[in-house]
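**Student:** Fold the following, please.
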Amino acid sequence: MSTGDPLTLTDAPRYASSWLGLREPADAAARSQSLLSLLRPRLSGDLLIRDLGTGTGSMQRWLAPQLPGPQRWILQDHDADLLAFAASQAATTASDGSAVTVMTRHADLTELTSGDLLSTSLVTASALLDLLSRDEVDRLAAACSSAGCPALLTLSVTGAVEFTPSDESDAEFADGFAAHLRSHVPGRELLGPDAGEYAAQAFASRGATVHVASTPWRLDSSHAALIDEWLRGWVAAAAAQRPSLDATDYLTRRLDALATGELRVILHHTDLLALPRRANDSTSGAQR
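**Tutor:** Model (predicted):
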């Protein structure tokens, strides 16, 4: 749990390595195994996997040991320091004992084209779609569909949060945070909590069969440090968007419940698997 003034509001960058490391176990527990079961039959031979917005590499560490190899991963991110860390900590063995290797690409994911994906077996991303605009998701869906490349895009925030015990201000802060997600990058309107649904439509409209799974974090007293860090950032973001909210009082009540072991949080996400149409496919669309 954070130290210092218990009422300090923090809004650490979503890309901070400390935050990404803290959330990694919860991400791994939440990601959908049912979508992975649907994906495996579409993968064969030597795999080339491109991970977008790699961060510290948690997606690669989670997925590579669950797929048969050999595997080559391209880790792509705009942050060179995070890329270096991800490469140094990458999983190196596939589920069948085959070798897994990684290379890095220091680039913005919006530069991705269908040409980049022509030999790619799979595109992956984690906690990324809600940080994209409609145009960026459309370009990603078009690139994957044109190249016939499946996409596994996990842990998109929906904006829905459930607290136990509940508080009369929960909904106001949830609305404020959702608004913040859409507008916190100047000059760009991000999808935020609408990302999962919009991406499903974008891929389906381009002929892919889309499967969506609910993948919430389920946090209790055993996740106290994660709840503490997440809660401070969540409250700060909501208050930045809605200054009329009494953030200090609300955070006090929530941290008190956390300190006594009472607070439990369900933070909702969705995972999306888009499987492009093959030559003998006669149907496409979204499935849940």
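**Student:** Could you use CA atoms for every contact and neighbour count after this?
**Tutor:** Fine.
**Student:** starting at the chain centroid, how far to the biggest helix by length in the chain?
**Tutor:** The single longest helix within the chain, with elements called by DSSP state H, is helix 224-241. Helix 224-241 has its average C-alpha position 17 Å from the chain's average C-alpha position, going by C-alpha atoms, centre = their mean, to the nearest Å.
**Student:** Okay, angle between the helix or strand following that helix and helix 224-241 too, please.
**Tutor:** Going down the chain from helix 224-241, the next helix or strand is helix 247-259, by DSSP states H and E. Note on geometry: by axes from the mean of the first three to the mean of the last three C-alpha atoms, to 10 degrees, helix 247-259 and helix 224-241 are set 170 degrees apart in direction.
**Student:** Pretty sure Leu155 sits in a strand.
**Tutor:** Yes. According to DSSP: H, G, I helix; E, B strand; the rest coil, Leu155 belongs to a strand.
**Student:** As a check, name the ranges of all helices in the stretch 101-250 of the chain.
**Tutor:** 134-147, 170-183, 195-204, 224-241, 247-259 (DSSP state H, counting those that start in this stretch).
**Student:** Could you save these as CSV and add columns showing distance to Thr154 and mean neighbour count?
**Tutor:** What follows is these, written out as CSV (distance: least, C-alpha to C-alpha, whole Å; neighbours: other C-alpha atoms under 10 Å):
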stretch, distance to Thr154, mean neighbour count
helix 134-147, 14, 20
helix 170-183, 17, 19
helix 195-204, 9, 22
helix 224-241, 18, 21
helix 247-259, 27, 17
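**Student:** Out of those helices, flag the one nearest Tyr15.
**Tutor:** helix 224-241 (12.6 Å; C-alpha to C-alpha).
**Student:** Just want the angle from that closest one to helix 170-183.
**Tutor:** Using the same axes, to 10 degrees: helix 224-241 against helix 170-183 is 70 degrees.
**Student:** Report all helices and strands that helix 224-241 contacts.
**Tutor:** Helix 224-241 makes packing contacts with helix 17-30, helix 170-183, helix 247-259 when contacts are defined by 3 or more C-alpha pairs under 8 Å, 6 or more residues apart in numbering; DSSP states H and E.
**Student:** Can you lay out the ones you listed as TSV showing distance to Thr270?
**Tutor:** Listed next are the helices and strands packed on helix 224-241 as TSV, based on distance: least, C-alpha to C-alpha, whole Å:
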stretch	distance to Thr270
helix 17-30	9
helix 170-183	15
helix 247-259	25
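**Student:** now the helices of the stretch 101-250 of the chain in CSV, with distance to Arg42?
**Tutor:** Formatted as CSV, the helices of the stretch 101-250 of the chain follow (distance: least, C-alpha to C-alpha, whole Å):
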stretch, distance to Arg42
helix 134-147, 14
helix 170-183, 34
helix 195-204, 17
helix 224-241, 35
helix 247-259, 44
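**Student:** Let's see this one next, to set against the first:
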Amino acid sequence: MTMALASRCPPEWLELRESADAAARAGELLGPLDRYLASRPAAGGPLVIRDLGCGTGAMGRWLAGRLPGPQHWVLHDRDSVLLDRARAGVRGPAADGGAVTVETRETDITRLRAPDLAGTALLTASALLDLLTLDEVDRLAAACAGADCPALLTLSVEGRVELAPVHPLDAEIAAAFNAHQRRTTGGRRLLGPDSATAATEAFERRGVRVWSGASPWRLGAGQAALAAEWLRGWVAAAVEQRPALARPAEGYLRRRLDACAAGALRVVVWHRDLLALPWPSGGGER
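**Tutor:** The predicted model follows:
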């Protein structure tokens, strides 16, 4: 499996956002996932769950205890430092007390094929789809459909942000940020806010049913550190995309950070979670 994604994501950022990610994920998607897994013939061993772009292992920490066991997690990432943290951080027990085991693989995943998923009961990824291209998302859907493998794909950006109190520059910063998310880099045109729609269409073309759920970050005074770091990155990306914003964005960011530090800023960053289930012909939920 090969992959060429954007530069390394700092582990400090991943750790800072983990609690907000956990609170945001669309837990209602676990119901159909549980029913799907229960409908499958017993494999005679643990559920093999592959986490693509696992980072520090946050998805495993959130999901392992919500699914029945035993489970064997295969954590994929291109960063050995992140993999070391993930290996130590994903533990059991499973929801029914079953054992949870872990292995890590320093691999890339944009050229995933169905044979790579042989024996896999579930593929997961978090905050990954928006870093992919249309072709890469299409290959991912093809691999899952070809292997009859369900996929839980969470926290893809939707391009919608709400800030309170409102500022006149909010919409312009947001538009520039969304354009940055859709930029072409290294010859790859990223999907950014279009990724959840593109993935849904790619799975449905192959006869795979897709459930969808909103997974917004809701950041207030209790998440001031995350909100401040998100603001810095959000504005920096907007300015990189539109350098003419640099001067007004400087004052904008300063005022927003002051409000954040005072506990007076509220931010909602909208994401979308997808669950793709290849129900057996003639059975399952319709």
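**Student:** picking that back up, of all the helices and strands packed on helix 224-241 of structure 1, which lies closest to Gly53 of structure 1?
**Tutor:** Distance to Gly53 of structure 1, taken as C-alpha to C-alpha, is lowest for helix 17-30 among these, at 12.0 Å.
**Student:** Tell me the mean distance between the helix or strand following that closest one and structure 2 once they are aligned.
**Tutor:** Downstream of helix 17-30 of structure 1, the next assigned helix or strand under DSSP H and E is helix 33-39. With mean C-alpha distance after the TM-score superposition for structure 1, helix 33-39 of structure 1 departs from structure 2 by a mean of 0.8 Å once superposed.
**Student:** Now find how far off-centre helix 33-39 of structure 1 is within its chain.
**Tutor:** On C-alpha atoms, centre = their mean, the centre of helix 33-39 of structure 1 falls 16 Å from the chain's centre.
**Student:** what's the neighbour count on Cys9 of structure 2?
**Tutor:** Residues lying near Cys9 of structure 2 (other C-alpha atoms under 10 Å) number 11.
**Student:** Give me the distance between it and Val208 of structure 2.
**Tutor:** 31 Å (C-alpha to C-alpha, to the nearest Å).
**Student:** tell me the contacts of the closest residue in space to Asp246 of structure 1 that isn't next to it in sequence?
**Tutor:** Leaving aside its sequence neighbours, Asp246 of structure 1 sits nearest to Ala239 (C-alpha to C-alpha, 6 or more residues apart in numbering; 7.8 Å). Remark: with contacts taken as C-alpha atoms under 8 Å, 6 or more residues apart in numbering, Ala239 of structure 1 is in contact with Phe173, Gly176, Phe177, Leu245, Asp246, Ala247.
**Student:** closest to Leu122 of structure 1 among those residues?
**Tutor:** Phe177 (31.7 Å).
**Student:** from memory that closest one sits against Gln241, does it?
**Tutor:** Yes. Between Phe177 of structure 1 and Gln241 there is a contact under C-alpha atoms under 8 Å: 7.3 Å.
**Student:** Enumerate every residue touching the residue nearest in space to the middle of structure 1.
**Tutor:** Residue closest to the average C-alpha location in structure 1 (C-alpha atoms, centre = their mean): Ala127, at 1.5 Å. If you count contacts by C-alpha under 8 Å, 6+ apart, Ala127 of structure 1 has them with Leu153, Thr154, Leu155, Ser156, Val157.
**Student:** Switch the residues you listed over to a markdown table, and while doing so, append distance to Asp81 of structure 1 to every line.
**Tutor:** Formatted as a markdown table, the contacts of Ala127 of structure 1 follow (distance: C-alpha to C-alpha, whole Å):
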| residue | distance to Asp81 of structure 1 |
| --- | --- |
| Leu153 | 23 |
| Thr154 | 23 |
| Leu155 | 23 |
| Ser156 | 24 |
| Val157 | 25 |
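**Student:** are any of those buried, and which?
**Tutor:** Leu153, Thr154, Leu155, Ser156, Val157 (16 or more other C-alpha atoms under 10 Å).
**Student:** for the residues you listed, which one is nearest Ser282 of structure 1?
**Tutor:** Leu153 (24.0 Å).
**Student:** the strands in the stretch 51-200 of structure 2, which residues?
**Tutor:** Here the stretch 51-200 of structure 2 has its strands, by DSSP state E, counting those that start in this stretch, at 71-77, 100-106, 122-126, 151-164, 184-185, 188-189.
**Student:** Show me the contact partners of the fourth one.
**Tutor:** Counting contacts by C-alpha under 8 Å, 6+ apart, the residues outside strand 151-164 of structure 2 that touch it are 21, 25, 122-130, 144, 170, 174, 178, 192-196, 215, 265-277.
**Student:** Got a ChimeraX select line for the buried ones in these?
**Tutor:** Buried members of the contacts of strand 151-164 of structure 2, defined by 16+ other C-alpha under 10 Å, are picked up in ChimeraX with:
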select :21,25,122,123,124,125,126,127,128,129,130,144,174,178,192,193,194,195,196,215,265,266,267,268,269,270,271,272,273,274,275,276,277
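**Student:** residues contacting Arg78 of structure 2?
**Tutor:** Going by C-alpha under 8 Å, 6+ apart, Arg78 of structure 2 touches Met3, Gly53, Glu106, Thr107, Asp108.
**Student:** so Gln287 of structure 1 makes contact with His211?
**Tutor:** Yes. Contact criterion C-alpha under 8 Å: Gln287 of structure 1 and His211 qualify, at 4.8 Å.
**Student:** Counting neighbours, go ahead and name the busier of those two.
**Tutor:** His211 (20 against 14).
**Student:** so stretch 267-277 of structure 1 matches what in structure 2?
**Tutor:** With TM-score structural alignment applied, stretch 267-277 of structure 1 matches the range 269-279 in structure 2.
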